[in-house]
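Could you work out the structure for the sequence below:
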Amino acid sequence: MYRVLTAGCALALGFTLSGFAGLSVEAAPGAAPQSDAPKFETLRDGTPIRADDAERLDALDLTYGEALRQALNEGNDETIFAIVAALRGRPQTVDDGALAGLVGEWKCNMTKIGGVTPGVIYPPYRCEIRVEGDALVFEKQTGSQLTRGTLHRDGDRIVYLGTDYIRGSTPPAYEDLPSRIDPKSLEQFFPDAGLLEVTGPRQARIVLPKPYVESELNVLQLAR
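Below you'll find the model as predicted:
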């Protein structure tokens, strides 16, 4: 039986403080110098997680409500039906044996809810869960927008921490992402933080609240 991920494999987060234009600020005598070191929290197993990613996960239920409210108010019947299908199914308890059973290839469908539009449903792609050393790795392998990262046990939750990137680019690992993220940057590498929910013997989903661009809630359905 393997660990989902050792704490040393994951990451930290933070933000950069910038001064006002034309204003010189001196550190108080004896004060520690300011730095761009990222701020972070830790999952229950000791894995570091970017502080804003931890906040996004903690506010998941609120994000669900906001995204669904927009979809139900503005979406057509086809869009609403697809969104309901993506979110249907009670998450099951996942022990280490069940986690091991997730390894392999999956068909995955991305549904984006709220934000720019009430909902967008994408065609099936190919995804994979595999073991690399002590890590359980998830990767979306086809499509123009990809994600790759690792799965971590956080009490009863299975947390996904990864990097969202565009096909053709070489993404940094989650732990190597900069502390300040610019959604307008031409080099689009964004932190992905979500929860893996197993809903059946051959079904699961990764729910990603408040992605950096386009939507309020992303749901990546997994089936095989």
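
CA atoms for contacts and neighbours, from now on please.
Noted.

Can you verify T63 is assigned to a helix?
Yes - using DSSP: H, G, I helix; E, B strand; the rest coil, the assignment for T63 is a helix.

contacting residues around it?
By Cα atoms under 8 Å, 6 or more residues apart in numbering, the contact set of T63 is 209-210, 216-217.

Likewise for G155?
Contacts for G155 (Cα under 8 Å, 6+ apart) come out as 44-45.

What distance do you get for it to T42?
G155 sits 12 Å away from T42 when distances are taken as Cα to Cα, to the nearest Å.

Next: G143.
Counting by Cα to Cα - G143 and T42 are separated by 32 Å.

sorry, back to before: possible to save the contacts of T63 as JSON lines with secondary structure and distance to A51?
JSON lines is the format used below for the contacts of T63 (DSSP: H, G, I helix; E, B strand; the rest coil; distance: Cα to Cα, whole Å):
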{"residue": "P209", "secondary structure": "strand", "distance to A51": "14"}
{"residue": "K210", "secondary structure": "coil", "distance to A51": "14"}
{"residue": "E216", "secondary structure": "coil", "distance to A51": "19"}
{"residue": "L217", "secondary structure": "strand", "distance to A51": "19"}
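
got these as TSV, with distance to E66 and neighbour count columns?
As requested, those are arranged in TSV below (distance: Cα to Cα, whole Å; neighbours: other Cα atoms under 10 Å):
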residue	distance to E66	neighbour count
P209	11	28
K210	10	25
E216	8	25
L217	9	24
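
didn't I49 look like it was pressed against L43?
Yes - between I49 and L43 there is a contact under Cα atoms under 8 Å: 6.8 Å.

Following up with a second sequence; could you model it the same way so I can compare the two?
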Amino acid sequence: MKKLAALLALAPLAACAPLPGAPAIDTLETRNWREVVSDEDADRLRDWRATFHAALAEARDKGFAAQVDALGPTGDPDVTLPLGAVPTRNYRCRTIKLGTMSGAGTLAYVDYPFFQCRIRVEDDLLGFAKLTGSQRPVGLLFPDDAYRMVFLGTLVLGDEDRAMRYGADPQRDMIGALQRVGENRYRLVIPSPRFESRLDLIELVPED
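Predicted coordinates for the structure are as follows:
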């Protein structure tokens, strides 16, 4: 009931927000992601490690072992370094899709070329946005513990020029964990996305 009340309180502001640029991403009235996350998304995040292992196993079983091995620390669920202060800047980012959603008929491993992403200050939080490509996660990064920040956002598709606010459309909602996996190297783990794959990884490295 507490989470439902929080979501209802946000409803008048939950339509659309401009994509990153100007003005800023819409922020939520709370700094505790647990107060606004849906039960379904909370379950996704809670089970992220089991989902990660299952997605890796499926990709290996279906002939993509070499590609999985080539991911290095990005593809190892046991590599999670202390996060520290996340630099606000532009990043090169690529999306890796692992495993398949039941009935989706997709490959068990797909990686995409590097696109442009950005992490920047949004009021007193950080905002993450994938700026190019046909599928663009956009949202906020909430402090959680020493090893991760929690991403709550939505998926922008195709030529759409506005991002829905988290909670406006459950089919567009996204949850993930931002983790550090090396020197100036991060990943955004998105467990059980609603389309195509069992797990999405967004690898982030600073632009030169």
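
Now compute the TM-score of the two chains, please.
Here the TM-score for the pair of chains, by TM-score structural alignment, normalised by the length of structure 2, is 0.74; 172 aligned residues with a Cα RMSD of 2.3 Å.

I49 and L43 of structure 1: who's more crowded?
Legend: neighbour count by other Cα atoms under 10 Å for I49 of structure 1 and L43, higher for I49 (24 against 17).

Regarding the more buried one, which helix or strand does it belong to?
If you go by DSSP states H and E, I49 of structure 1 is part of strand 48-50.

Okay, the residue nearest in space to the middle of structure 1 and P201 of structure 1: tell me how far apart.
Nearest to the mean C-alpha position of structure 1, counting by Cα atoms, centre = their mean, stands A193 at 2.3 Å. Computed as Cα to Cα, the A193 of structure 1 to P201 of structure 1 distance reads 24 Å.

just T170 of structure 1 next, same as before
Computed as Cα to Cα, the T170 of structure 1 to P201 of structure 1 distance reads 34 Å.

likewise D77 of structure 1?
Distance of D77 of structure 1 to P201 of structure 1, given as Cα to Cα: 29 Å.

just A51 of structure 1 next, same as before
In this view, A51 of structure 1 and P201 of structure 1 are 33 Å apart by Cα to Cα.

Between the two, point out the one with more neighbours.
A51 (17 against 12).

Trace stretch 57-72 of structure 1 over to structure 2 and give me the residue numbers.
Aligning stretch 57-72 of structure 1 against structure 2 (TM-score structural alignment) gives residues 45-60.

Name the residues of the matching stretch that are buried.
Residues 45, 48, 51-60 are the ones in stretch 45-60 of structure 2 that count as buried (16 or more other Cα atoms under 10 Å).

okay, among the residues you listed, which ones form the most distant pair?
Using Cα to Cα, the two most remote members of the buried residues of stretch 45-60 of structure 2 are L45 and R60, lying 22.9 Å apart.

just the helices in structure 1 please.
Listed in chain order, the helices of structure 1 (DSSP state H) span 51-58, 60-74, 77-87, 96-100.

Out of the ones you listed, flag the one nearest G115 of structure 1.
G115 of structure 1 lies closest to helix 60-74 among the helices of structure 1, at 7.4 Å (Cα to Cα).

what about the closest one, how far off from structure 2?
Compared with structure 2 after the fit, helix 60-74 of structure 1 shows a mean deviation of 1.0 Å (mean Cα distance after the TM-score superposition for structure 1).

now that helix, how far from the chain's geometric center?
The chain centroid and the centroid of helix 60-74 of structure 1 are separated by 18 Å under Cα atoms, centre = their mean, to the nearest Å.

Stretch 48-68 of structure 2 too?
On Cα atoms, centre = their mean, the centre of stretch 48-68 of structure 2 falls 18 Å from that of its chain.

Repeat that for stretch 82-91 of structure 2.
Averaging C-alpha positions (Cα atoms, centre = their mean) puts stretch 82-91 of structure 2 15 Å from its chain's average.

sorry, back to before: show me what the residue nearest to the centre of structure 1 aligns to in structure 2.
Applying TM-score structural alignment, one finds that A193 of structure 1 aligns to I175 in structure 2.

Good, wrapping up.
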